[in-house]
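Chemist: sequence unavailable; structure follows:
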């Protein structure tokens, strides 16, 4: 079965390429026939160079060379059919030599292009492997949670950037993280990998979200100092990571959240969308010179069939052609009945249309839906009013 599949995979592009080969071959035949039929003072033979010139767009150097050779033969046929003696005339000799030389140049170009394409495929393969290591896809299930994630880098050729997310099981619950590193490029990817690596290691060992946030803060500060030892203090101060962390128990509908400078998540509850703003705005991680007086943990009600939407500012700061920001909460209100995967598909399609296809910043989103089941006889012990003053947790 695997052998047949490999043959089918090879056969499909071979069929496509050889179907397109009819275009340059058809041009050679058409130019040859027309050149022979038109009056003798009209010479269309030089147009034969078009055939090998377009072939590298869909074929390799061997087929390009074949088309070039056929074009040279066609030029000779034109000379013979017009007048056998013209084949050895200076005019036709120059035309044939020029066509052969240009075809050779095109074949060399095609070979170099194929070599570059192979290099690009290798780079893309490494990039995909890096993505799987640095930013692996989130599991579709974590206990009673259904999860979907989406990532879109601002650079079309890039697969990852400075946005990040991670999720893991912790005994009788799950912990999730979403963040956004300031800046772009390899530096942002390096900072993001430090945060996610620290999260995966410490999420199981930290008793509370506050302890976990402290570990992440220590890791990113140490990383910034070690990898920018010669930077000015102001430059270090400008490197930071906004982070949102959630602690979601399996059987308790009261989840806990720490928000360090990140956009507030959206809670989709019974056709209503609510932005979960923290009681106290915490500074982002990595601002190592700023003293922290403690981290505020916000409890929130997350019941069965509810959905939490986590996202980065690349989504809400995306602009339309008239400069208007993308109204995420307003758009999401249309899709409150959607599952996590469908919700992110709606957002991805709508956002692409809203900005005209190109984002100016990396964008990531995670949708989390709780299954409609809790422990039998469980009663909600805490009611958290999002607009009021929730009780402390942890």
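Modeler: Cool, the structure landed. Every value quoted in this text rests on a predicted model; they were computed, and no experiment measured them. Residues are numbered from 1 along each chain as shown.
Chemist: could you use CA atoms for every contact and neighbour count after this?
Modeler: Will do.
Chemist: where's the residue nearest to residue 198 when sequence neighbours are not counted, which helix or strand?
Modeler: Using Cα to Cα, 6 or more residues apart in numbering and skipping residues adjacent in sequence, the residue nearest residue 198 is residue 216, 6.1 Å away. Applying DSSP states H and E as the criterion places residue 216 in helix 209-227.
Chemist: right, and the helix or strand after that helix?
Modeler: Assigned by DSSP H and E, the successor of helix 209-227 is helix 233-237.
Chemist: distance from the chain centre to that following helix, please.
Modeler: Centre-to-centre, helix 233-237 and its host chain are 30 Å apart (Cα atoms, centre = their mean, to the nearest Å).
Chemist: how much space between residue 284 and residue 242?
Modeler: According to Cα to Cα, to the nearest Å, residue 284 stands 5 Å off from residue 242.
Chemist: so what sits against both of the two?
Modeler: Residues within reach of residue 284 and of residue 242 at once, by Cα atoms under 8 Å, 6 or more residues apart in numbering, are 260-262.
Chemist: also this one, for the comparison:
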């Protein structure tokens, strides 16, 4: 990368400038202590050995410059050399700590990538007449997984999918997401009805969740010319009809999130939404619609749905994600997952 190349050259450029200025100004002003900038900058991107070599080069430059200014052997120059040596040793320690931290971070990333492959497997891009696109943006800068979850499976009963959001953040949320995904992947093939799948998820969460923790989710099943939805307290998906109409697929009645069955709350009932050839439906988590810009304005998802009209579903969804990040002006404050289903003509 260009930035890495600049950082590698920076110590030599700085020491060259210090030497040039010292020669031009003369002994009236002492610029030689600024040679310590060389090993200091070297520790930012270089190894311990490279930092030591830059420090040795700084001492090598300092000696002839001191002789040129008639300072060689004087206490002032001896203190400068000692300062360069001390800063070099400190920079070598900083470089060692930095490289160790980078190795630890690389290991953490490898673990996160492995967890992502297990938990959030790549969804199929095609399933019969459906074209599927996915976008997932984690709120954690160094993480690729979080509390949002998704899955798409093709079963004898049709294409079934799940998108959800676990209450909370961190490793505990990831663990809960793992339980939900595991239960869905098993029950999606075993249960003939979508409500049965939701009941299996509720049973699984009842064994593992405590207190008042919950998971908002939508389960969906594509059959015939419509799509069956079961909304457990999740934001309603957006349907884009072939004729240009945009509407929210709101449930007939508000449903309780998964995991609250122990409080006496029953699961919601499935409902049908027309999903004809040429239609699209966008599932998303609340990290999308609750993303704010610097003025505190929420992301206007419904006004941006025209970005999904491109010929390729994944490219269209990538444009929507880029527009979301542009609206926020930086990292998203919460995990943001989007799943787009497009039904092609027969």
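Modeler: That came through fine. This structure is a prediction, so every number in the text was calculated from the model and none was measured.
Chemist: TM-score for these two?
Modeler: The TM-score (TM-score structural alignment, normalised by the length of the second structure) is 0.94; 345 aligned residues with a Cα RMSD of 1.9 Å.
Chemist: the aligned residue in the second structure for the residue nearest to residue 198 of the first structure: what's it in contact with?
Modeler: In the second structure, the residue matched to residue 216 of the first structure (TM-score structural alignment) is residue 201. By Cα under 8 Å, 6+ apart, the contact list for residue 201 of the second structure reads 180, 183-184, 258.
Chemist: closest to residue 300 of the second structure among those?
Modeler: Nearest to residue 300 of the second structure out of these is residue 258 (Cα to Cα; 27.2 Å).
Chemist: for residue 252 of the second structure, see how far away that closest one is.
Modeler: 18 Å.
Chemist: these two: which has the busier surroundings?
Modeler: The residue with more neighbours, out of residue 258 of the second structure and residue 252, is residue 258; 31 against 12, by other Cα atoms under 10 Å.
Chemist: aligned against the first structure, show me the partner of the more buried one.
Modeler: For residue 258 of the second structure, the aligned position in the first structure is residue 285, judged by TM-score structural alignment.
Chemist: my read: its match touches residue 243, true?
Modeler: Yes - look at residue 285 of the first structure against residue 243 with Cα atoms under 8 Å: they come within range, at 7.1 Å.
Chemist: for the two, list the residues in contact with both.
Modeler: residue 260.
Chemist: which residues touch the nearest residue to residue 252 of the second structure once chain neighbours are set aside?
Modeler: Among residues not flanking residue 252 of the second structure along the chain, residue 271 sits closest, at 7.5 Å (Cα to Cα, 6+ apart). The contact partners of residue 271 of the second structure, by Cα under 8 Å, 6+ apart, come to 228-230, 251-252.
Chemist: residue 271 of the second structure corresponds to which position in the first structure?
Modeler: Using TM-score structural alignment, residue 271 of the second structure sits opposite residue 298 in the first structure.
Chemist: quick one: its match from residue 147 of the first structure, how far?
Modeler: Relative to residue 147 of the first structure, and taking Cα to Cα, residue 298 of the first structure is found at 21 Å.
Chemist: show the end-to-end separation of stretch 65-80 of the second structure, please.
Modeler: 12 Å.
Chemist: one more: stretch 164-178 of the first structure?
Modeler: 6 Å.
Chemist: what's that stretch in contact with?
Modeler: Contacts for stretch 164-178 of the first structure (Cα under 8 Å, 6+ apart): 135, 138-139, 142-143, 163, 179-181, 192, 196, 199-200, 203-204, 243-250, 310-312, 364, 366.
Chemist: please identify which helix or strand holds the aligned residue in the second structure for residue 197 of the first structure.
Modeler: Superposed on the second structure with TM-score structural alignment, residue 197 of the first structure falls opposite residue 182. In this assignment (DSSP H and E), residue 182 of the second structure forms part of helix 170-190.
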